[in-house]
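Engineer: give me a model of this one.
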Amino acid sequence: MAERDAQLSRLLDLLEESTGGCGRVALVRGVAGSGKTMLLEEFSTRAKGAVTLSASGSLAERELPLGLLNQLLYHAPLPEGGHASVVQLLLEGALTAVWSDPFFRSVEQARLMHGLWTRLLRMAAGTPLLLVIDDVHHADPASLEYLLYFARRLRSAPIMLVLAELDRPQRVHPLLDADLPAQPHCHRIRLGPLSAEGVAGVLAAHAGEGAAGPADACHRLTGGNPLLVRAYAEDCARGGPAPGEAYGRAVTTCLLRGDPVDVAVARGLAVLDGSGQEGLAHRLAGVDAVTAARSAEALAGWGLLDGGVFRTEAGRHAVLSELEPGERSTLHRRAAALLHEQGTSKLAVAEHLVAAGDAGDDWALPVLVQAAEQALQGDEVERALGCLDLAARCEAAEVQRAAIALTRAKAGWRRDPSAVHRHLPVLVEALRAGTLPAGAAHLVVRFLLWHGRFEEASRSLEHLRAATGEGAEWRTAVDWVAAFCPALLPADVAARAGGDGRGDGPRSAEGAERVLHTARLDDATFPAIESALLSMAYAGDAGRAARLCEAAAADAAQRGATTWQAVLTGLHAQIALRQGGMAAAEERARAALALLPAAGWGVGIAGVLAVSVRASVAMGRLDHAADRLRRPVPDDAFQTVFGLRYLAARGHFHLALGSPHTALDDFLACGDAIGSWRADRADRPRWRLGAAEAYLAMGEHKSAKPLLEEEIAGGEPRATGVALRLLASTARLQQRTALLRESLVLLQGGGDRYELARALTDLGRAHEKLGELSRARVIGRQAMGLTAECLAGGEEAAFEPRDAVESPAPSLSDAEHRVASLAAVGYMNREIARKLCITVSTVEQHLTRTYRKLQVNGRSGLSERLGPLAERALRRTPI
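Structural biologist: From the prediction side, this is the model:
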């Protein structure tokens, strides 16, 4: 009994006074859970030398006349014959209490009161008498009248009467306040909340010394209510969350012993908690605002409320858990109507409709749909689906059914695109009938394409065009189709849709970054963001695209949008592949595949598998590539760009296996499809390069050359660089180095480090065959280092230029660095002068100063000393 010693001592002192013939009345008051019952029990135990009679008020017996008095006196130790007379008096008193005639009732009641009081005096004649009544606020009115009668007369008798009452702003029995305090022998004892020190003591006693730490938190969450504090300590001792189960049970105990009005208000507040409209609780409780305010004050005294809201979610849950399902549903339904009437947010209203499981009112259905949209905007997918599931059970017009199906599809899409399937029939019909919400048609087309339902997608595009013309919504849908499945578009539409997939260099990259920084990731902006990232990657700024893509994927993950995260992670893998970061590309592709089930990927799984296969082949992991190729891919995928990337990746796999004929079939099939689309974009697979490589592997140089020359004519730097490298293998040895150097220039600007490494490897071998061993060694060393980074390096190595390599010659100027680095990889003075746009004399002067500063003798020493700078030269200087 923490911090109750003073109250206990006061009661014992009053008892001692009463045994001397000076009767005393003690009125003990405290909030629910304050320890009144424990105090009375401890006091009764210590009341030596007195006959103790006790009773406890009960809400269930409040309407039972003399029920409390019967409980107090029924088993009293009376002399022979006395018990029967008391029972008779109690029975007559109960009957008298229900008489309708007030005059006869008062006369008879006075007789009965006197009779019972006389018997109490006889009991106290030999031994002092202690009458202990707990929860007197639940006493029936008749019993209370008898008790007050006794209290007024016991001043000169060896009798002590102790009444424990719930302390609340509005008394249940005002008579206790009106009558007893006026009596000089009546004493009031109040049980207040525990102090912070008292709370710490309870925690230490119940949960051990180690639990004294959360005393401040316990005091804040319980308000110092002893019952709640002990329950909190029990939760701590069990090692579970605090407040937890024991705390919830304690709250339930407080409710059971509290006033019914307080309980009703507590339930109203529990239902409305968090809505910002707790002031409406009185309407849910069925009482006036003043009464509700008093109850809220009482509940705050219990330690349940703070500022009109529950201190803990565990307390709120305990209040609600005591409601029958039907009662809870009714309260939530009424709360929804009240909040709707007040103009509260749709999401707050819908939360109560969902909790009630009822949306029968006419206004409820649109509220649920709008609330679901709000929830999606806040990334609360489960809340959105809860609203939509209830809305789907309601009778709705076609327009409303379409809105429900669309929002359910968008919500499901974020977690798993396969969830969209069941909503597509309604959405397709709504698009055809014109009942689809504005701006949603392109989403329906995307859903259809993702799952390979191309005929429906094509018809949907036609319906949209017929209904809206070639407006913004139609163009948005067409651009997405053009990017990923152009075969569905008429030739004239395909030719003017979606650009060439490359943009116009820096301006395209800047435009893409503007989209990425201004558009928040959501259902409407996701296609634009995806397109912007691709545009940036193919506009020559793949490094920036990779960083932004990674940031967008992290944002999607934090917001629980698994599908967005998976698609962006797959796109990140594709960008890494374009940069030549094979290890990073495979890692990203593997992560993307793990985020969604195969059915959720739809036709897009082919694109992610393509990246994984291509990267695995480059790393020499052919078994892993074969495993990836054994995974099922939808047949419809081969009508999309994802399927063509898969064909190209499989072609490279067959080339690595030494099966160029099989590889050629894949590359040519890829080319046929792209040709039929009449839309050869930079982001399409470079099938001509693969086919040419297959022909070269078969020794058919004549068949390879036209394909390579056609690729070179296209002018895309990276593709041209690769084509020149392959073309060099068909040229005479003297011409080969020139072609490879030209290839290096283009690949350096194209950003593909893997292809750059391959060109360096070929150049080193060409110099070796020419007998230029020093050049061959330097270039070969750089090729090996770059290849190692691409195949096994970390992400940073794959994406970021290694400009921070420590220079072995810090004393050289930038101009001397450039000249010396090119000389180290084998360039002659005239070649260096031409590449750097300086005179031969200037080159010679730079080299002379460099030899002196580095203390080397000629180019051979320069090659050994500046080997690590050669790669730097390839990146920074046109070769």
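Engineer: for the rest of this, base every contact and every neighbour count on C-alpha atoms.
Structural biologist: Fine.
Engineer: for Leu707, what are its contacts?
Structural biologist: Contacts for Leu707 (CA atoms under 8 Å, 6 or more residues apart in numbering) come out as Arg688, Leu689, Ala691, Ala692.
Engineer: try it again at 10 Å.
Structural biologist: Going by CA atoms under 10 Å, 6 or more residues apart in numbering, Leu707 touches Trp687, Arg688, Leu689, Gly690, Ala691, Ala692, Glu693, Tyr695, Ala713, Ala723, Leu727.
Engineer: here is a second sequence; please produce its structure as well for comparison:
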Amino acid sequence: MLTGRQQELAVLAELTRPDAPATAVVVHGGRGTGKSALLGAALRRAVGEGGLVLSAMAEPADAHTRSGLVRQLVEQLPSPRAGRPGGLGGPGPAVGEEAHRLIAAAARRAPRTVIGIDDLQWTDAASAAWLETLLRRLDDLPVTVVATHGPGRLPSDEDPVGTLLPLFHRRIRLTPLTDADVARLVHTVLGAGAEDGTGPGPEPAPEFVTACRTATGGNPALLHTLLRSLRSAAVVPDAATAAALDRHVPAGTGRTVHAALRTMGPGVLATAEAAAVLVGPHPPAAELLAFASGIEQQVVEDGLHALTLAGTMVPGEHGSTFSAPLLAAAVAAEVLPSRRQALHSRAARFLIDQGAAWAEVVPHLIGSPIGQDGTAEALLNAADDALEHGENATAVACLRRALREPLREQLRAQVLASLGEAELARCVPTAVHTLRRSLDLATVPGEQAAAARSLAGALFTLDRYPEGLDVLRRAAQRIRHTGPAHALRLEIDLLYGQLGRIHTAAAALPRLRELDPAAAQGSPAERSLAALLSLRCLIDGGGCREDALAHARDALAGGVCPEGDESYVYTAPVLAFSAAGRPDLALAHVNASLEGSRGQAAALRQAYLTTLRAGVNYRLGDVRGCEADARAAIAALRGVGAGPTTSHSVAMLTDALTKQGRLAEAEDLLAEHGLTGTLGQHWANDFTALVRGRLKVARGRVEEGLEDLLRAGERATTRLMSGPAVLPWRSEAALARAALGDTRQAVELAAEEAELARAWGAPEITGNALRVLGLVTPGPDGLVLLREAVALLEPTAARLAHAQALADCGARLRQAGHLDDARAHLRSAVVSARRCGATAVADAAECELRAAGYRPDAPAEEGAQALTPSERRVAALAAEGLTNKEIAARLYVGLRTVEVHLTKAYGKLGIQGRPGLADALAAPGSVRR
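Structural biologist: Below is the predicted model of the structure:
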């Protein structure tokens, strides 16, 4: 109890030493602050120094016992030579004078007399009068008086101590322990021994220390109680256990606190119980406490005042709160469940009648008894309000509580559907269970369709595609006659899911060919059918590019995640825009949907949209943006319990790392996600196979890489989506064939892709195909194709594809002896590739420049060239307008890391802050001779 009190103890030691002048000191503090321990230590020290020590302790029962404290002191006087004094006489004024004479006589015989009085606030009136006389005569005696004073009588009671306190020369006020004090105490109690019982134990984690101080308010007695309880439970003082401390109430603490509260006057305990139970966003006001507890408001106000004087509660802007959360928890733990529910019920009724915000009402609705009129309706209203304000956790709590009410089956199905949707933002496996229950109970076709689509989408996220397809199939059959439009909507998702799997794609194609936009016009399936038809255009290939764009526009008229119609089918129009040469439109739609969902705590939606944006950035050649979005998507999926084994985001991140030359990191990523062996059927893994093959070729394992590239083509061809607009596997395989010396097959593959690309008609797709065909075609004919590729790609948004074409054309020009032309191409390639973040392409182009007689600038001490990859990623996101907190979440790093990277980036770029950041990052690098 003396931890953190060394300074106060030193003051008392100085005041009680034998040669110190006579004085009086009072130690102020609330309950459990260590007043008694400090007084005891000071008195023991005085005894050790040969002084005469007299001590007395006042108790509440002594307040009405005449001269009780004085008698305690006199009875400790040593026996004189002539025999022990006969003690004090009976009651009367002479008692004080007699006691003063006896103590004065004893004090003159001792080198120093120290009188210690514990809990001065309970002193009886007669003893207080005697003590007042003593304090006024201290100059005549070698006496030091040390008293402790804490919370005691209510203000309405007679307080005989009030005139005493000004007579004390010195005052010591005990404040809460600091983090450093708490850390020492935690280490002493919980970490004093190693596991083998020898040597010092580990230092407590800072988070644990802070949690202990917060839970106890820095009160030593509460802290000792908490730590002893934690020691009994063998708790390790680390960061992982810190979060649970606010729920740990040591055994017996509640009873002890209740006993103390009962001594503080009428209504105090009832007031404290209500305040401890009715915890909400703000401390409960006196009016609320009075209504909920059923006692008069004046009694509640007196009780709050008494609790404040005792240090049990502290006043604040919105009301009084407990000085330590542990106190509140201890008080609440002793309240019977029936009384707790009654308090919450009455509090909810009071707040609703007062028009309070739902956020204030929710804790009391959740704690109310089951079956009361209006509770279910109020909970559902509160859930709607929480979802509207992006408070997903609150909505989930309200909906789960509402399900405990006696609801009609149809309403229960609706509540389960809402709960399942909310749970998707927190834990997808849990949402699957809830959505399945909703589907089982739903009877209305529209609700059945919505529940089935949500359930199937959640199953797809968990890579449980056969289950998801079965859910859609069964639900569509179930409502085919009662809700044909809703059945069609389900069939659209079913067809999209079937097309995404190798074994079911061929069977879905005949029905896909039959679909007519007019069949869904004006129905809930209109936009989703347009989305599916944009995918059909990608499958059909040549001549369908304009139709794909038209369908994509219709499909995304309501956004990528249209309210009430969210579905993975809207991935198709985003892909169609990108594949048809309008990645700018794809990016605009995805960004608009991301902005609209921000703040809604929809983690799964954020993961889906950031994965889509990573794909668009891949098409645009924004390597850094692709990496940042892919990392954010992976982190979001992990956060909701969805393992991204087949997620596009893992493949996107692998590709971005490969283009930056971070090959070992890319391989580790695939291994971490189990993507180094046989890949699942979903078409996301077609792209994974392509990326994996490209990585292996870059690592020099060309034959292994070619196998993956051909396997990607086989997979895509099986689902009749082998065109280069979706997956340019032929061009990648052609490069691998050429690296192995098989020029004939390389040319055949590249030529086939170029033909398909020309038929499709998107300049980006055609330009990339011609670039590869030019690379594998020897002689002047190859150079002609490379020049055509550069010309086609130059006006497009595919900046990395253009940089790669410039680099390849420049290399061929150098080999042909056209050095000036080669240097111009290569210089542009370096600048453009660096802007895209494609380090590997830029480095290769610089090597060609050296071979052409040029050398790049030495690494810049300043400017964008000097930024590390991490600094560039953070700076790029800051340039987009993201806050530091948003950047940290996007990159899955700490806030401090973001701040450090930005500070370094500002210095290297020569700017003072975010203004001008985008221009500084876009400034071209230079290459000199």
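Engineer: tm score of chain vs chain?
Structural biologist: Aligned and superposed, the two chains score 0.58 in TM-score terms (TM-score structural alignment, normalised by the length of the first structure); 670 aligned residues with a CA RMSD of 6.5 Å.
Engineer: between the contacts of Leu707 of the first structure, which is closest to Ala815 of the first structure?
Structural biologist: Checking the contacts of Leu707 of the first structure against Ala815 of the first structure by CA to CA gives Ala723 as the nearest, at 31.7 Å.
Engineer: does the closest one touch Trp687 like I think?
Structural biologist: No: taking CA atoms under 10 Å as the definition, Ala723 of the first structure is not a contact partner of Trp687, at 11.4 Å.
Engineer: hey, where'd the strands end up in the second structure?
Structural biologist: 23-28, 52-57, 113-118, 143-149, 170-173, 313-315, 320-322, 855-856, 927-928 (DSSP state E).
Engineer: got these as CSV, with distance to Gly254 of the second structure and mean neighbour count columns?
Structural biologist: Shown next, in CSV, are the strands of the second structure (distance: least, CA to CA, whole Å; neighbours: other CA atoms under 10 Å):
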stretch, distance to Gly254 of the second structure, mean neighbour count
strand 23-28, 25, 22
strand 52-57, 25, 21
strand 113-118, 25, 24
strand 143-149, 24, 26
strand 170-173, 27, 15
strand 313-315, 16, 18
strand 320-322, 14, 22
strand 855-856, 74, 16
strand 927-928, 75, 14
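Engineer: those strands: which one's closest to Ser567 of the second structure?
Structural biologist: Nearest of the strands of the second structure (CA to CA): strand 320-322, 46.8 Å.
Engineer: what's the average distance for the closest one when superposed on the first structure?
Structural biologist: On superposition with the first structure, the mean distance recorded for strand 320-322 of the second structure (mean CA distance after the TM-score superposition for the first structure) is 5.3 Å.
Engineer: what's in contact with that strand?
Structural biologist: Surrounding strand 320-322 of the second structure, the residues in contact under the criterion CA under 10 Å, 6+ apart are 217, 272, 275-276, 279, 282-286, 304-305, 307-308, 311-315, 328-329.
Engineer: let's see which of these end up in helices.
Structural biologist: Taking DSSP state H as the definition of helices, the contacts of strand 320-322 of the second structure contribute Ala272, Ala275, Ala276, Ala286, Leu304, His305, Leu307, Thr308, Ala328, Ala329.
Engineer: the fifth one and Pro315 touch, don't they?
Structural biologist: Just to be clear, that refers to Leu304 of the second structure. Yes: under the criterion of CA under 10 Å, Leu304 of the second structure makes contact with Pro315 at 9.0 Å.
Engineer: quick one on the thing from earlier: so which pair among the contacts of Leu707 of the first structure is furthest apart in space?
Structural biologist: Across those, the longest distance by CA to CA is 19.3 Å; it joins Tyr695 and Ala713.
Engineer: ok, back up a step: could I get the ones in helices among the contacts of strand 320-322 of the second structure as JSON lines with neighbour count and distance to Leu612 of the second structure?
Structural biologist: Converted to JSON lines, these look like this (neighbours: other CA atoms under 10 Å; distance: CA to CA, whole Å):
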{"residue": "Ala272", "neighbour count": "25", "distance to Leu612 of the second structure": "54"}
{"residue": "Ala275", "neighbour count": "28", "distance to Leu612 of the second structure": "49"}
{"residue": "Ala276", "neighbour count": "23", "distance to Leu612 of the second structure": "48"}
{"residue": "Ala286", "neighbour count": "22", "distance to Leu612 of the second structure": "53"}
{"residue": "Leu304", "neighbour count": "26", "distance to Leu612 of the second structure": "56"}
{"residue": "His305", "neighbour count": "19", "distance to Leu612 of the second structure": "59"}
{"residue": "Leu307", "neighbour count": "26", "distance to Leu612 of the second structure": "57"}
{"residue": "Thr308", "neighbour count": "18", "distance to Leu612 of the second structure": "56"}
{"residue": "Ala328", "neighbour count": "25", "distance to Leu612 of the second structure": "48"}
{"residue": "Ala329", "neighbour count": "22", "distance to Leu612 of the second structure": "46"}
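Engineer: I'm done for today, thanks for sticking with me.
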